[in-house]
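Colleague: okay, predicted coordinates and the sequence, questions at the end:
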Amino acid sequence: MIELKSPQEIERMHVTGRFVAQVLAELGEAADVGVNLMDLEHRARAMIRERGAESCYWDYAPSFGEGPFRNVICLSVNDAVLHGLPFDYTLRDGDVLSMDIAVAIDGWVADSARTVIVGTPAAEDVRLVRATEDALEAAILAARPGNRLGDISAAIGAVADKAGYPVNTEFGGHGLGRTMHESPHVPNKGKAGRGLKLKPGLTIALEPWFARTTGRIVYDPDGWTIRSADGSRTAHSEHTVAITEDGPRVLTRRSPHPAA
């Protein structure tokens, strides 16, 4: 069942979204050569605790994971892209790090992800990260009343196709609000003009993620971390977006942008 949110409820989600944006901004600045992933995990824990927020990841045990998840952020390095379990790993020059976090404040959830390159960036990694960011912006622009869910998926897929990146549709965007995962599922590729008609009050997390040379995935023995099947590098970008009468409103934006 899809629950449309009132303007007042969207404002409450925006409170959470601003905090999520702050966490990702600070962790992005902190991610440097020589920093351990567990340092970033503990920094995120401290920020959540100090804000009086609640992690949506801690003790999360969905059917696709080897639950329960006992961390507050997903940290995925290089060929890992989704649900990365933080572990004792020290970041190296040129690593590609995807960070994904969802929290609730006063019962309202926001979810966002970003990918950063640690130290010296390789041109092909910069191109990959930018493709996910461009796909996210295209998806946001398509998230307008009267459009359909397929318009969002098609916008993401068009960016991937132009850049030459395969698309996996097993994991994608999703509704959210009082819980982290609600209907509808938002695939990262689809046909324009198809699917659910978008209405004001729908709140969705849009999250294009690409691997450089494959759309297939494999799981680590930890049961959570998802990697590209061929070991190619990956990137992931995500925002929580509310569809309003005036168009898309990004609730987790880290800096001003016209689409917000």
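Modeller: Received it, and whenever you're ready, just let me know what you need. Since the structure is predicted, the reported quantities are computational estimates derived from the model, not experimental observations.
Colleague: please count neighbours and contacts with C-alpha atoms only from this point.
Modeller: Noted.
Colleague: so which strand or helix has Glu29?
Modeller: Per DSSP states H and E, Glu29 falls inside helix 7-30.
Colleague: buried stuff in that helix?
Modeller: By 16 or more other CA atoms under 10 Å, the buried positions in helix 7-30 come out as 10, 12-24, 27-28.
Colleague: how about stretch 193-208?
Modeller: Neighbour-count burial for stretch 193-208 [16+ other CA under 10 Å]: Leu198, Lys199, Pro200, Gly201, Leu202, Thr203, Ile204, Ala205, Leu206, Glu207, Pro208.
Colleague: hold the first one in mind and look at this next one:
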Amino acid sequence: MVIIKNSQQIEYMRQAGKVVGETLLKLEEVIKPGITTAEIDRIAEEFITKQGAKPSFKGYGGFPASICASVNEEVVHGIPGNRVLNEGDIISVDCGAVLNGYQGDAARTIPVGKVSEEAMKLIEVTKESFFKGVEKAIVGNKLTDISHAVQQYAESAGFSIVRDYVGHGIGRDMHEDPEVPNFGRPGRGPKLVSGMVLAIEPMINIGDFKVVTKPDGWTVVTVDGSLSAHYENTVAILTDGPEILTLIK
């Protein structure tokens, strides 16, 4: 069941989203060659709690950290640890926070120092595919209008869309109905109405779209070892157009 939010609930989500967006901006500043993924996680948790919020991911389904830190061929759900980031790596940071009982969820893929042109193109196309999807997140459209726009843009750039993991509704719970695929034919799924809030999150690979979960039970990697990028925001669908709740301008 899709849970429609009223204006007060969206305001709570706006506040949670602001914490997430500001956390990711802070992490973009500190991510440099030589830092460990555990240190990035520590900085994120400290910042989130200082804002009076709680990290959504810590303990979620048993996940041990406050952020997901996925490096290079890791797509999503990477566990922070003693891995040191090197010049030329890319890291996808997924972050969630809960405030006043409501969630915010967003992700960014960040270059570590100077990266290859191909890696930078992947990051930029993944980000832009999100915005192509958001253009379709308007009242009266169908859910897969978003999906189709994401897929069309990413594939036209020569990249592939991860199919095993999708976006989702969000509110009091991190994952609510509906699922939001990043691929598919337009004109399908529920009609978009004011008060829907969606986490739209393209996951895009340089190589094949196939992925597999590592033995840790969490970290998802590309089967062919190719680089992957992730870009996500929490988006409220409103009568006057979509509002991106986790993007700090």
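Modeller: All right, it came through fine. These figures come from a predicted structure and were not determined experimentally.
Colleague: mean deviation (superposed) between the first helix or strand past the helix holding Glu29 of structure 1 going along the chain and structure 2, please.
Modeller: For helix 7-30 of structure 1, the following helix or strand on the C-terminal side (DSSP H and E) is helix 37-51. Superposing on structure 2 and averaging over aligned pairs (mean CA distance after the TM-score superposition for structure 1), helix 37-51 of structure 1 comes out at 1.1 Å.
Colleague: what is the subsequent helix or strand relative to helix 37-51 of structure 1?
Modeller: Next element after helix 37-51 of structure 1 (DSSP H and E): strand 54-55.
Colleague: who are the packing partners of that next one?
Modeller: Contact here means 3 or more CA pairs under 8 Å, 6 or more residues apart in numbering; DSSP states H and E; on that basis strand 54-55 of structure 1 packs against strand 96-105.
Colleague: tell me the angle the strand it packs on makes with helix 37-51.
Modeller: With axes from the mean of the first three to the mean of the last three CA atoms, to 10 degrees applied, the angle from strand 96-105 of structure 1 to helix 37-51 works out at 20 degrees.
Colleague: any idea how many residues pack against Asp164 of structure 2?
Modeller: 12 (other CA atoms under 10 Å).
Colleague: burial check on the nearest residue to Ile204 of structure 2 once chain neighbours are set aside, number of neighbours?
Modeller: Counting by CA to CA, 6 or more residues apart in numbering, Ile161 is the residue found nearest to Ile204 of structure 2 once chain neighbours are left out, at 4.8 Å. By other CA under 10 Å, the residues close to Ile161 of structure 2 number 25.
Colleague: residue contacts, Ile161 of structure 2?
Modeller: Gln151, Ala154, Glu155, Asn182, Phe183, Pro202, Met203, Ile204, Asn205, Phe209 (CA atoms under 8 Å, 6 or more residues apart in numbering).
Colleague: and for Val33 of structure 1?
Modeller: Thr90, Leu91, Arg92, Asp93, Val118, Gly119.
Colleague: follow-up on the earlier one: the helix holding Glu29 of structure 1 packs against which elements?
Modeller: Right, helix 7-30 of structure 1 is packed against helix 37-51, strand 96-105, strand 108-117 by 3+ CA pairs under 8 Å, 6+ apart.
Colleague: which one of these lies closest to Asp230 of structure 1?
Modeller: strand 96-105 (16.1 Å; CA to CA).
Colleague: so where is the closest one in structure 2?
Modeller: Counting by TM-score structural alignment, strand 96-105 of structure 1 lines up with residues 90-99 of structure 2.
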